[in-house]
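K.L.:
have a look; sequence and predicted model below, questions after that.
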Amino acid sequence: MPTILLIEDEPSLGLIVKDSLESRGFTVQYAADGEAGLQLFQLRCPDIVVADVMMPKLDGFSMAEQIRRENATVPILFLTARSQPADVVRGFELGGNDYLKKPFSMDELIVRIKALLSRQPAAAPVSVGPLAIGRYQFDHPKQKLRFGSHEEALTNREAELLKRLYDQRNQVLERTAVLRELWGDDSFFNGRSLDVFITRLRRCLKEDPQVQIVNIRGIGYKLIL
């Protein structure tokens, strides 16, 4: 069974969740704060991270940001009482894959964990070099976008979204399809998050006026080169 890294600073809740997951066959590594969680991640390489947001020493968002610098693909599921749209969007921007509001049922948590694990992509073929996007050079594996001597570091999700736009260049990338592939579903909050990412990619590509990401109303987006 997959290994779950669980980070939760409420000991009673953490132990209940740990015991429940282990009773259903999962292997669980448990940490009570963000710093300890990050150290366990670096030592044990779990298959999925389930983390509270409000934690001592290192909060869940900051921990996820550091994890994404080292690993672009491991699923991260946030557990939190914070459910404002801005918090949800920030969690996705930092590389989170799902968001479960407290209090939650164990059945729902397990369903979401299994869904995230089932969506893990097959190993991508080795890239032969940077991709040309107008006057930009896009290094997808390294998540870098270069324009002349300037280099922009992209987040994991920014790089994945730009790669899909590039693969469908001059054609429509369907909004619903990309939401389901990169965010897990096409809910309202995920749609808002996708809009934020499109805006950020437009800013990253603004130096070349020949490169545009246009909205195709009601359908999706098109990268025009």
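P.N.:
All right, it came through fine.

K.L.:
please make it C-alpha for all contacts and neighbour counts, starting now.
P.N.:
OK.

K.L.:
which neighbouring elements make contact with the helix ranked longest in the chain?
P.N.:
Counting residues, the longest helix in the chain under DSSP state H turns out to be helix 188-204. Where contact means 3 or more CA pairs under 8 Å, 6 or more residues apart in numbering; DSSP states H and E, helix 188-204 is packed against helix 85-93, helix 156-167, strand 212-216.

K.L.:
buried ones in the first one, by neighbour count?
P.N.:
Read that as helix 85-93. Residues of helix 85-93 classed as buried: Val88, Val89, Gly91, Phe92, Glu93 (neighbour count, 16 or more other CA atoms under 10 Å).

K.L.:
switch the residues you listed over to TSV; also include distance to Leu40.
P.N.:
Shown next, in TSV, are the buried residues of helix 85-93 (distance: CA to CA, whole Å):
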residue	distance to Leu40
Val88	25
Val89	26
Gly91	21
Phe92	22
Glu93	23
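
K.L.:
next one: the helix or strand containing Gln42 to chain centre, how far?
P.N.:
Using DSSP states H and E, Gln42 maps to helix 34-44. Distance, stretch centre to chain centre, for helix 34-44: 18 Å (CA atoms, centre = their mean, to the nearest Å).

K.L.:
what angle separates the following helix or strand past it from helix 34-44?
P.N.:
Remark: after helix 34-44, the chain's next helix or strand is strand 48-52, criterion DSSP H and E. Angle of strand 48-52 versus helix 34-44, following axes from the mean of the first three to the mean of the last three CA atoms, to 10 degrees, is 170 degrees.

K.L.:
ok, structure two:
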Amino acid sequence: QMDGFEMVRLIRLTSPAVPVLFLTARTALDDVVKGFELGANDYIRKPFQILELVVRIKALLKRNRQGVAEDSNLTLCDCSLDFASQHLAVGDDTFELSHTEAVIIDELFRHPNEVVEARTLMYRIWQNDDYNNLNRLHGFIYKLRKYLSKSTGLELLNVRGIGYKLAVNPASLNNAPPAD
């Protein structure tokens, strides 16, 4: 009931790291551009040779494995997230996160000083943006805000009617350890 473009848009909302390869008969340059703009990692036009498909899939999987290893630990100001173990370190304190909390803070760490829409977070967590999940999301944000209140450089803000913003105090960047 949906085309590939819509499918990629939904994949990127729920699982930004999943590698996506278009395999399509749509060969117009506009289609290729649209596919990449929506988040495709590669685009193969029909007809194709099976060896080319295999080589491109192997390359995507190799890049994806490397990216996961590099991106599972994120540091911002005096805070660091170990996504794999679901631990958030804020200054000298360490908090054990639920999977949902880790997904939320991961998304916010990857977009500092940017508004992250509530619907984006809900898609990543529950694969839908059902209004009934909004209160659940607010509960997780409340808990994360308490953890981050110990930070000297970060503040988790509500952007009314849209989502949330992880605000970085520019002065704290001068004293921050180097990012991973």
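P.N.:
Sure thing, it's come through. Note that the coordinates shown come from a computational prediction; the quantities given were computed from them, not determined experimentally.

K.L.:
just give the TM-score of the two.
P.N.:
The pair, once superposed, lands on a TM-score of 0.53 when counted by TM-score structural alignment, normalised by the length of structure 2; 107 aligned residues with a CA RMSD of 2.2 Å.

K.L.:
re earlier: from the buried residues of helix 85-93 of structure 1, pick the one nearest Tyr99 of structure 1.
P.N.:
Nearest to Tyr99 of structure 1 among the buried residues of helix 85-93 of structure 1: Val88, at 7.2 Å, using CA to CA.

K.L.:
just to revisit the earlier point, structure 2: matching residues for the longest helix of structure 1?
P.N.:
Counting by TM-score structural alignment, helix 188-204 of structure 1 pairs with residues 131-147 of structure 2.

K.L.:
need the helices and strands packed on helix 188-204 of structure 1 in CSV with distance to Ser62 of structure 1, can you?
P.N.:
Below are these laid out as CSV (distance: least, CA to CA, whole Å):
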stretch, distance to Ser62 of structure 1
helix 85-93, 10
helix 156-167, 15
strand 212-216, 30
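
K.L.:
closest to Gly134 of structure 1 out of these?
P.N.:
strand 212-216 (9.7 Å).

K.L.:
could you work out the end-to-end span of stretch 180-195 of structure 1 for me?
P.N.:
14 Å (CA to CA, to the nearest Å).

K.L.:
mind listing what's buried in it?
P.N.:
Leu182, Trp183, Gly184, Asp185, Asp186, Phe189, Asn190, Gly191, Ser193, Leu194.

K.L.:
ditto for stretch 149-162 of structure 1
P.N.:
Those would be Leu154, Thr155, Asn156, Arg157, Glu158, Ala159, Glu160, Leu161, Leu162, for stretch 149-162 of structure 1 by 16+ other CA under 10 Å.

K.L.:
want to throw these into JSON lines with distance to Ile7 of structure 1?
P.N.:
Formatted as JSON lines, the buried residues of stretch 149-162 of structure 1 follow (distance: CA to CA, whole Å):
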{"residue": "Leu154", "distance to Ile7 of structure 1": "26"}
{"residue": "Thr155", "distance to Ile7 of structure 1": "23"}
{"residue": "Asn156", "distance to Ile7 of structure 1": "22"}
{"residue": "Arg157", "distance to Ile7 of structure 1": "23"}
{"residue": "Glu158", "distance to Ile7 of structure 1": "26"}
{"residue": "Ala159", "distance to Ile7 of structure 1": "27"}
{"residue": "Glu160", "distance to Ile7 of structure 1": "26"}
{"residue": "Leu161", "distance to Ile7 of structure 1": "28"}
{"residue": "Leu162", "distance to Ile7 of structure 1": "31"}
